[in-house]
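**Student:** For reference, the sequence and a predicted model appear below.
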Amino acid sequence: MTTVPTASLPVEWRDFFALTKPRVMSLVVFTGLCGLLAAPGTIHPVIGFTAVLCIALGAGGSGALNQWWEADIDAGMKRTARRPLPAGRMAHSNARDFGIALSVASVLMMGLVVNWLSGAVLALSIFYYAVIYTIWLKPRTPQNIVIGGAAGAFPPLIGWIAVTGHITLMPVLLFAIIFVWTPPHFWALAMFVKTDYAKVGIPMLPVVAGEQATRRQIFVYSVVLFAVSLLPWVLGGTGAVYGVSALVLSGVFLALAAPVAFRASFEGDAMKPEKRLFGYSVIYLFALFAVLVIDAALRNLGALA
């Protein structure tokens, strides 16, 4: 086990910001905002802003708790060794207290200002990521990303509930899209950083089951994602703008997953197909949810005309 250095450098605001995993948070905030904007009904702009802020704070808090718990693991991985805790720029207790403070504040603010159902689902998402995924699933099973993918799928559901105050089929479908998207997205990354995971004993699928099995699973989930992404349109929750866009975007996703799945060797190409799929998977989710909002806006304009 890698020893995490004790804090010896002055803590800066950038270190606290890094604890929130800003890259991950940007996707979380965006999908939460899209769920809010696509939901039927209206919400006061201040309350809507508060809801999105709470989603961001909750995501940041759970990210900080994740890094607090995994500091020794992060220290052993090249990709994460420069984070505040393994680099010795922050005391463990500071990261823990910061994560708890953000998490509690986000849930209380969401409940008091928006509604308590959205606050309860936000609390569940924080608990799911910080405890169920980080502490329980990640170090124990290669299915950690499959089951743990629910943690990142909550934001559009929370945003929808912030507007409507209840859960219907449509936000559940948005949850399902991100849930199914997570395995091929993360396994594509895990393919070219698997050495790091093996070194610290994390049983990611490429480490435990091997490359061939992981490639097959990436393709299977990409096929499922293709189908699930179309369900909001097929079931009448969106219009043709979303439907056609989802068809194209998911078709490209599937086309990029195919060379990852059906080749015999990764040698000699610096994992280019895997990196292309990983890069596109981020663009895919941003684009799909952006189109969802555009489709909802166009349908609302059509209803007013």
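**Tutor:** Done, it's in. Numbering: from 1, shown residues only.

**Student:** all contacts plus neighbour counts: C-alpha atoms, from now on.
**Tutor:** Fine.

**Student:** In the stretch 151-300 of the chain, mark out all the helices, start to finish.
**Tutor:** Per DSSP state H, counting those that start in this stretch, the stretch 151-300 of the chain carries helices over the ranges 169-192, 194-200, 205-208, 211-234, 240-261, 272-304.

**Student:** structure B:
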Amino acid sequence: MPPISSIPSPALSTKACDLELLKLRIGGMIALTAVVSYLSMAERVNIAHLFWLTLAMVLGSASSAVFNHWYDRDIDRMMERTANRPLAKRGLNNSSHVLWLAAGLLLSGVSIAVWFFNPIVAIHLFLGAFFYGVVYTVWLKRRTWMNIVLGGLAGSFAVMAGAASVNPGLCALPMLLALVLFFWTPSHFWSLAIHLKEDYQKAGVPMLPVVVGEQKAARYIFLNTILLVSASLLPWYFGQLGMIYLAGALLSGGLFLMENWRLLRTPTREMGWRNFLGSMRYLGVLFLAIVADVTF
């Protein structure tokens, strides 16, 4: 890891250790993914279980987020979007506090998963944090454009954790939904990478648009989204979900492919951002379709 520049760096203060370190928006998305997976499997909803599942997933996500802030503080300083992150802005020479915080958050999440559910939930929670914190941040992010493809498995493990909180055995539906999340992640993050290409280029991070350019990256996104929409039909094809889900998958998939086509024709920063937002709308509609299908 490149050395941190010698900026005056007091011990980690409560101001530096603020909520921004936890990346709660990402944690909320991870928790929502697990909750939707829980709802797709549960015959009866237990509100207490939903609470503890949400808390465990947020803690697990927060642990990897804190580690990501710590490990990436050098390149975060180089990018406009991340230059004001707490650790990038203040710097830390003695950073053991941050690593202990990350470890404590992960241990808390895993403990809740074991205590209120079962070890399988804890394993999936741990693997999700490991893939984001170590596989993506440490091993892949600075080395290859495939970084987000494998690192994005964190979302798939959230699906498996939510399902395992109901049934720890391997079941077809969560595995199919985990596949959908696997294909969703590249379309989501590569779109953001087109919008932030100059930032990643400045920091030397080989995100796909930096390596192959915006036009070719848009082509990869479009092809990946075709795989995504195809994968989203598998839960209906194999009889795991019904017609309400199929309608939602077709509607959201069709709209997202239209956004992808616009990006392919005009691969600009603005269109990258628009496709990034479109990916979140797509996932939101798909989640609503899952919940509506299993409810009605």
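**Tutor:** Sure, I can see it. Note that the structure is predicted; figures quoted are calculated from it, not measured.

**Student:** what TM-score do we get after superposing?
**Tutor:** The TM-score (TM-score structural alignment, normalised by the length of structure 2) is 0.92; 293 aligned residues with a CA RMSD of 2.0 Å.

**Student:** Skipping adjacent residues, who's closest to the aligned residue in structure 1 for R143 of structure 2 in space?
**Tutor:** R143 of structure 2 maps onto R140 of structure 1 when the alignment is built from TM-score structural alignment. Distances taken as CA to CA, 6 or more residues apart in numbering place P203 nearest to R140 of structure 1, at 6.7 Å, with adjacent residues excluded.

**Student:** ok, now I73 of structure 1?
**Tutor:** Nearest to I73 of structure 1 is V200, by CA to CA, 6+ apart, at 5.9 Å.

**Student:** gap between the spatially most central residue of structure 1 and T2 of structure 1?
**Tutor:** Centroid-nearest residue in structure 1: G152, 3.5 Å away (criterion: CA atoms, centre = their mean). As judged by CA to CA, to the nearest Å, G152 of structure 1 and T2 of structure 1 stand 28 Å apart.

**Student:** Kindly report the same for V291 of structure 1.
**Tutor:** 44 Å.

**Student:** Show me which of the two is the more surrounded one.
**Tutor:** The neighbour count for V291 of structure 1 versus T2, taken as other CA atoms under 10 Å, is higher for V291 (20 against 13).

**Student:** Do I have it right that the more buried one meets G243?
**Tutor:** No - using CA atoms under 8 Å, V291 of structure 1 is not in contact with G243; the gap is 9.2 Å.

**Student:** What about F51 of structure 2, how many residues nearby?
**Tutor:** Look at F51 of structure 2: counted by other CA under 10 Å, it has 12 neighbours.

**Student:** Where does the corresponding residue of structure 1 for it fall, secondary structure wise?
**Tutor:** By TM-score structural alignment, F51 of structure 2 lines up with F49 in structure 1. Element membership for F49 of structure 1, per DSSP states H and E: helix 45-69.

**Student:** Which residue in structure 1 aligns with L32 of structure 2?
**Tutor:** Match for L32 of structure 2 (TM-score structural alignment): F30.

**Student:** okay but that match is in contact with F286, surely?
**Tutor:** Yes - using CA under 8 Å, F30 of structure 1 is in contact with F286, at 7.4 Å.

**Student:** For the two, work out which one has more neighbours and name it.
**Tutor:** Using other CA under 10 Å as the criterion, F30 of structure 1 and F286 rank with F30 on top: 20 against 16.
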